[in-house]
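Student: pasting the sequence and the predicted model now:
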Amino acid sequence: MVEKTKILIVDDDENIAELISLYLTKECYDTKMVHSGEDAINVFDLYNPDLILLDLMLPGIDGYQVCREIRTSSSVPIIMLSAKGEVFDKVLGLELGADDYLIKPFDTKELVARVKAVLRRFQNQGQDTKPKANQKYVSYPGLEINLVNYSVIVDGSHVDMPPKEMELLYFLAASPNQVFTREQLLDQIWGYDYIGDTRTVDVHIKRLREKIKDHKEWKLGTVWGIGYKFEVS
């Protein structure tokens, strides 16, 4: 019997949580609902979800803190849910490691579509598959990026990062010294229908630079007023 994909729903509004659970259950997902940030952290290791739907406005420990806590030990996909629509809130959520952001009220069909899209991006992570010539793999001295098993190795050590960061790094590294605008990167990595702005790209570049320091033969370069490139000596 195939094990169902598990989704942890964290929302203090029980009616919303039950509605989300209903629609995801119809799509054959296994769901678990909790209604506080503290419960989300406590149940995370026990339930071991494949994806988390995380409301920001929670009693006690809010969604930002929950995301921060989970990201210290796991790269599980997180979609944030919030009635807040300000760019600052979106950027902060992405900076803390969220993979997507949905503003309430949202259409349940869009929610299901976002869940499926994030899971698709994440589904190959952890596979122990060696790259082939026609597969998505690039390497430079001290750096290997493999989208077959979603792994990044820097100086022999694995570096954990969410799928979007890895896809952005791969896209840039696969076209060395080519400059891409923020709009081009947003379209290529997040898709033309992504509801967000170009600051999303800046946030992810910042997080990549925190994890991967410049090498003497390559670095993530900024072309001021235009965008970014993977700069190779």
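Tutor: Ah, there it is. Numbers count the residues shown, from 1 in each chain.

Student: only C-alpha atoms from now on, for both contacts and neighbour counts.
Tutor: Noted.

Student: what ranges does the protein have for its helices?
Tutor: Taking DSSP state H as the test, the helices found in the chain are 14-26, 37-47, 63-71, 87-95, 108-122, 163-173, 182-185, 199-211.

Student: burial measure for Asp39, as a count.
Tutor: Residue crowding around Asp39 was assessed by other Cα atoms under 10 Å; the count is 14.

Student: Lys229 too?
Tutor: Taking other Cα under 10 Å as the criterion, the count of residues near Lys229 is 22.

Student: quick check: it touching Gln178?
Tutor: Yes. With contact defined as Cα atoms under 8 Å, Lys229 and Gln178 form a contacting pair (5.7 Å).

Student: shared neighbours of these two, anything?
Tutor: Both Lys229 and Gln178 are contacted by Leu172, under the criterion Cα atoms under 8 Å, 6 or more residues apart in numbering.

Student: turn the helices of the chain into CSV, including distance to Ser157.
Tutor: As requested, these are exported to CSV (distance: least, Cα to Cα, whole Å):
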stretch, distance to Ser157
helix 14-26, 37
helix 37-47, 25
helix 63-71, 19
helix 87-95, 23
helix 108-122, 20
helix 163-173, 15
helix 182-185, 27
helix 199-211, 12
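
Student: Pro131 is nearest to which of those helices?
Tutor: Closest approach to Pro131 among those (Cα to Cα): helix 163-173, 13.7 Å.

Student: that closest one packs against which elements?
Tutor: Using 3 or more Cα pairs under 8 Å, 6 or more residues apart in numbering; DSSP states H and E as the contact test, the elements touching helix 163-173 are strand 137-140, strand 143-146, helix 199-211, strand 227-232.

Student: what angle do it and helix 199-211 make?
Tutor: Comparing the axes of helix 163-173 and helix 199-211 via axes from the mean of the first three to the mean of the last three Cα atoms, to 10 degrees yields an angle of 80 degrees.

Student: contacts made by helix 163-173 with the rest, please.
Tutor: Outside helix 163-173, the residues touching it (Cα under 8 Å, 6+ apart) are 99, 121-122, 137-138, 145-147, 150-152, 178, 185, 189-190, 204-205, 207-208, 229-230.

Student: out of the helices and strands packed on helix 163-173, nearest to Thr72?
Tutor: The minimum distance between Thr72 and the helices and strands packed on helix 163-173 falls on helix 199-211, with 13.3 Å, by Cα to Cα.

Student: comparison target, given below:
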Amino acid sequence: MRLLLVEDDDHVAAALSAVLARHGFEVTHARSGEEALQALLPDPGAPFGVVLLDLGLPDQDGFEVCGRIRKRTSTPVIMVTARADVRSRIHGLNLGADDYVVKPYDTGELLARIHAVSRRTAPGEGGPEEAGAEVGPGEPLRLGPVLIELPTRQVTVDGAVVALTRKEFDLLALLAQRPGVVFRREQIISEVWRTSWEGTGRTLEVHVASLRSKLRLPALIETVRGVGYRLVAPGA
């Protein structure tokens, strides 16, 4: 798999590139946001399978780069940064990042996340429709003011369209198909992220927080402490 590593620190990039190469990745190193965007221009060769994006770049903030990448391609983006606060995580995911890894990280953790995001878009790059194909077509799901159109992957609240990332939609659709039923964290991670790796749990929490914020219905998704989450239909 071809992988684009966006990292301005040559020492960090060299060490990480060596590890990735040992695990079968063909790494292209970009030292700035502009280099990364140029590398992602349409190319007759094989597309990148994943972008590893540092946020502290010399020419522009990594969040801005992520937004520009998402307008250009649906290639999975994993943000790799020292910014550990929840606000930054949510912001990155809202911009279209597929995952968020905080430095310092375990190499095994990073490799697991790369494989997790690449599995859901294979084969090829895969657009939003392909990436979420596991939800499947069906009748619209209505939960009070929330309407979820599975075939078009569109969500509206009181008739207003709410922009969700691929994983946010998949998470909401999963819970909405069985309102009131508690989904274990492990089950959600398995069905939405297609992995059993425990470290994805933190990403799940961030996605839930982002959904509550975007839908402006914080009580819609209830946390069942020690178990998981369930969707509570408004008025239920």
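Tutor: Looks like it came in fine. Only a predicted model underlies this, so the values are computations on that prediction, with no experimental measurement involved.

Student: stretch 86-93 of structure 2 vs structure 1, average distance?
Tutor: Superposing on structure 1 places stretch 86-93 of structure 2 at an average distance of 1.7 Å from its equivalents, by mean Cα distance after the TM-score superposition for structure 1.

Student: buried set for that stretch?
Tutor: Buried residues in stretch 86-93 of structure 2, counted by 16 or more other Cα atoms under 10 Å: Arg89, Ile90, Gly92, Leu93.

Student: and for stretch 11-31 of structure 1?
Tutor: Residues of stretch 11-31 of structure 1 classed as buried: Asp11, Asp12, Ala17, Glu18, Ile20, Ser21, Leu24, Tyr29, Asp30, Thr31 (neighbour count, 16+ other Cα under 10 Å).

Student: excluding residues flanking it in the chain, which one is nearest the residue nearest the centre of structure 2?
Tutor: Compute the mean C-alpha point of structure 2, and by Cα atoms, centre = their mean the closest residue is Asp98, 2.0 Å away. On the basis of Cα to Cα, 6 or more residues apart in numbering, the spatially nearest residue to Asp98 of structure 2 that is not a chain neighbour turns out to be Val77, at 5.4 Å.

Student: list the contacts of the one you found.
Tutor: Under the criterion of Cα under 8 Å, 6+ apart, the contact partners of Val77 of structure 2 comprise Val50, Val51, Leu52, Leu53, Cys66, Gly96, Ala97, Asp98, Asp99.

Student: rewinding a little: Serialize the buried residues of stretch 11-31 of structure 1 to JSON lines and add fields for distance to Ala83 of structure 1.
Tutor: JSON lines is the format used below for those (distance: Cα to Cα, whole Å):
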{"residue": "Asp11", "distance to Ala83 of structure 1": "12"}
{"residue": "Asp12", "distance to Ala83 of structure 1": "13"}
{"residue": "Ala17", "distance to Ala83 of structure 1": "14"}
{"residue": "Glu18", "distance to Ala83 of structure 1": "17"}
{"residue": "Ile20", "distance to Ala83 of structure 1": "15"}
{"residue": "Ser21", "distance to Ala83 of structure 1": "19"}
{"residue": "Leu24", "distance to Ala83 of structure 1": "21"}
{"residue": "Tyr29", "distance to Ala83 of structure 1": "25"}
{"residue": "Asp30", "distance to Ala83 of structure 1": "25"}
{"residue": "Thr31", "distance to Ala83 of structure 1": "22"}
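
Student: just give me the neighbour total for the nearest residue to Arg114 of structure 1 once chain neighbours are set aside.
Tutor: By the measure of Cα to Cα, 6+ apart, the closest residue to Arg114 of structure 1 outside its immediate chain neighbours is Asp100, 8.0 Å from it. Taking other Cα under 10 Å as the neighbour definition, Asp100 of structure 1 ends up with a count of 23.

Student: for Asp100 of structure 1, give me its contacts.
Tutor: Applying Cα under 8 Å, 6+ apart to Asp100 of structure 1 gives the contacts Ile78, Ile79, Met80, Leu94, Arg114, Val118.

Student: closest one to Phe106 of structure 1 among the helices and strands packed on helix 163-173 of structure 1?
Tutor: The minimum distance between Phe106 of structure 1 and these falls on helix 199-211, with 20.3 Å, by Cα to Cα.

Student: Ser36 of structure 1 pairs with which position in structure 2?
Tutor: Using TM-score structural alignment as the criterion, the counterpart of Ser36 of structure 1 in structure 2 is Ser32.

Student: for the nearest residue to its match once chain neighbours are set aside, give its distance to Met1 of structure 2.
Tutor: The spatial neighbour of Ser32 of structure 2 that comes closest, neighbours along the chain excluded (Cα to Cα, 6+ apart), is Leu57 at 5.7 Å. When Cα to Cα, to the nearest Å is the yardstick, Leu57 of structure 2 and Met1 of structure 2 sit 24 Å from each other.

Student: these two: who's more crowded?
Tutor: The residue with the greater number of neighbours, taking Leu57 of structure 2 and Met1 and applying other Cα under 10 Å, is Leu57; the counts read 19 against 14.

Student: touching, the more buried one and Ala30? I think so.
Tutor: No. Applying Cα under 8 Å as the test, Leu57 of structure 2 and Ala30 come out as separate, 10.2 Å apart.

Student: anything in contact with each of the two?
Tutor: With Cα under 8 Å, 6+ apart, Leu57 of structure 2 and Ala30 have common neighbours Glu7, Asp8.

Student: would you show me how to pick out the buried ones of the contacts of helix 163-173 of structure 1 in PyMOL?
Tutor: Selecting the buried subset of these in PyMOL, with 16+ other Cα under 10 Å as the burial test, is done by:
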select buried, resi 99+121+122+137+138+145+146+147+150+151+152+185+189+190+204+205+207+208+229+230
